[in-house]
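Enquirer: no sequence for this one, just the structure:
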């Protein structure tokens, strides 16, 4: 086992910024208002399974279709870049249809375990030990569960301005991660 506290903290922060569960509170509140109840436990469990499964089989799936991890990481850096731009500027570049129910589909996927998360997991796997990434996933799922369970209270405590500030801070962190990810993998393509 190669447990490394620094890798766990770094991977946790990267996943926290990419998942952006704090920035998603307005979406969660809106879903709760439309459908009544959000299944926090089910959404968290399914998101965990999706992320851990993708961590182990994601690279094999890419190899099967002829894409190397470096190409995926560079493509992922663009996705993370645009997510960061959305967070920092408060704009929406991609708008999904509003779901009819707040079940596993809109919450666990793509809100928690979406394209940015999958890209980040493969990128992290190229740099860190798997056991550290798995711990980081579980740390983030605990945070996700708490936010899902107590989203209404969190919204009242932080207010719109507090949520906006947090979203912008994590947007800048995400932008820096995208630049680092791009720079670390672009040379391997040429």
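Expert: Okay, I see it. Predicted, not measured: the structure shown is a model, and the values here were computed from it. Numbers count the residues shown, from 1 in each chain.
Enquirer: only C-alpha atoms from now on, for both contacts and neighbour counts.
Expert: Noted.
Enquirer: the helix or strand encompassing residue 146: how far from the chain's middle?
Expert: Per DSSP states H and E: residue 146 is located in helix 130-149. Distance of helix 130-149 from the chain centroid (C-alpha atoms, centre = their mean, to the nearest Å) equals 10 Å.
Enquirer: one more to weigh against that first structure:
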């Protein structure tokens, strides 16, 4: 039980769905609707697939985990810049895909999450990690399903404050992910 709680809390911290609320609301405002079920399902499938085949898959592509983490950190960096400065960098031709990119990947099942899953695999049994992924997926679904309520609760000014605050936090996470992994590449 202790291992399950540890894995679940580590994944919860890395996924940081509560910290992503302003970004999710912002994306929903841009594209009109975020498909909660689709985003959660895709993110869950990515995390579970990565649990079992992540390192091998990246190895087949000739990509190491550190390079993957650096690439993911850059995506998170630009999402954070959007949140902080109120500019739009991410432009998608098909607005229906915002549920998959950037919400399911890289926001929920991003480089940090996937790298963490590989790290957890070294210490914990895959069944415990799988259970932690499923619990976090349920939490993600609940948050995604309630973004409209959360938007009404916070209001425009509250969302603006949250967006900029969590944008800075997301920027710090992206820089930390980048610096930790870039030095391992050289």
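Expert: Thanks, I have the structure now. As the structure is a prediction and not an experimental result, all values here were calculated from the model.
Enquirer: TM-score for this pair?
Expert: TM-score of the superposed chains, computed with TM-score structural alignment, normalised by the length of the second structure, equals 0.75; 181 aligned residues with a C-alpha RMSD of 3.2 Å.
Enquirer: can you give me the buried ones in the helix holding residue 146 of the first structure?
Expert: Going by neighbour count (16 or more other C-alpha atoms under 10 Å), the buried part of helix 130-149 of the first structure is 130-141, 143-148.
Enquirer: and for stretch 7-24 of the second structure?
Expert: 7-8, 10-12, 14-17, 19-24.
Enquirer: next one: that stretch to chain centre, how far?
Expert: Computed by C-alpha atoms, centre = their mean, the chain-centroid distance of stretch 7-24 of the second structure equals 7 Å.
Enquirer: so what touches it?
Expert: For stretch 7-24 of the second structure, the surrounding residues in contact (C-alpha atoms under 8 Å, 6 or more residues apart in numbering) are 83, 103, 107-109, 112-113, 116-117, 120, 128-129, 131-133, 135-136, 140, 143-144, 147, 159-160, 162-163, 166.
Enquirer: angle of the lengthiest helix in the first structure against helix 130-149?
Expert: Longest helix in the first structure by number of residues (criterion: DSSP state H): helix 151-189. Helix 151-189 of the first structure runs at 150 degrees relative to helix 130-149, counting by axes from the mean of the first three to the mean of the last three C-alpha atoms, to 10 degrees.
Enquirer: give the aligned range of helix 151-189 of the first structure in the second structure.
Expert: Following TM-score structural alignment, the aligned partner range for helix 151-189 of the first structure in the second structure is 147-185.
Enquirer: how close does the matching stretch sit to the first structure?
Expert: With mean C-alpha distance after the TM-score superposition for the first structure, stretch 147-185 of the second structure departs from the first structure by a mean of 1.9 Å once superposed.
Enquirer: buried set for that stretch?
Expert: 147, 150-151, 159-160, 162-175, 177-178, 181.
Enquirer: other residues contacting stretch 152-161 of the second structure?
Expert: Contacts for stretch 152-161 of the second structure (C-alpha under 8 Å, 6+ apart): 22, 151.
Enquirer: again, 10 Å this time
Expert: 21-23, 25-26, 83-84, 86, 147, 149-151, 162-163, 165-167 (C-alpha atoms under 10 Å, 6 or more residues apart in numbering).
Enquirer: just say helix, strand or coil for the counterpart of residue 23 of the first structure in the second structure.
Expert: Aligned by TM-score structural alignment, residue 23 of the first structure pairs with residue 23 of the second structure. The local conformation at residue 23 of the second structure, judged by DSSP: H, G, I helix; E, B strand; the rest coil, is helix.
Enquirer: same question, residue 34 of the second structure
Expert: Going by three-state DSSP: residue 34 of the second structure is coil.
Enquirer: distance of it from residue 103 of the second structure?
Expert: Computed as C-alpha to C-alpha, to the nearest Å, the residue 34 of the second structure to residue 103 of the second structure distance reads 9 Å.
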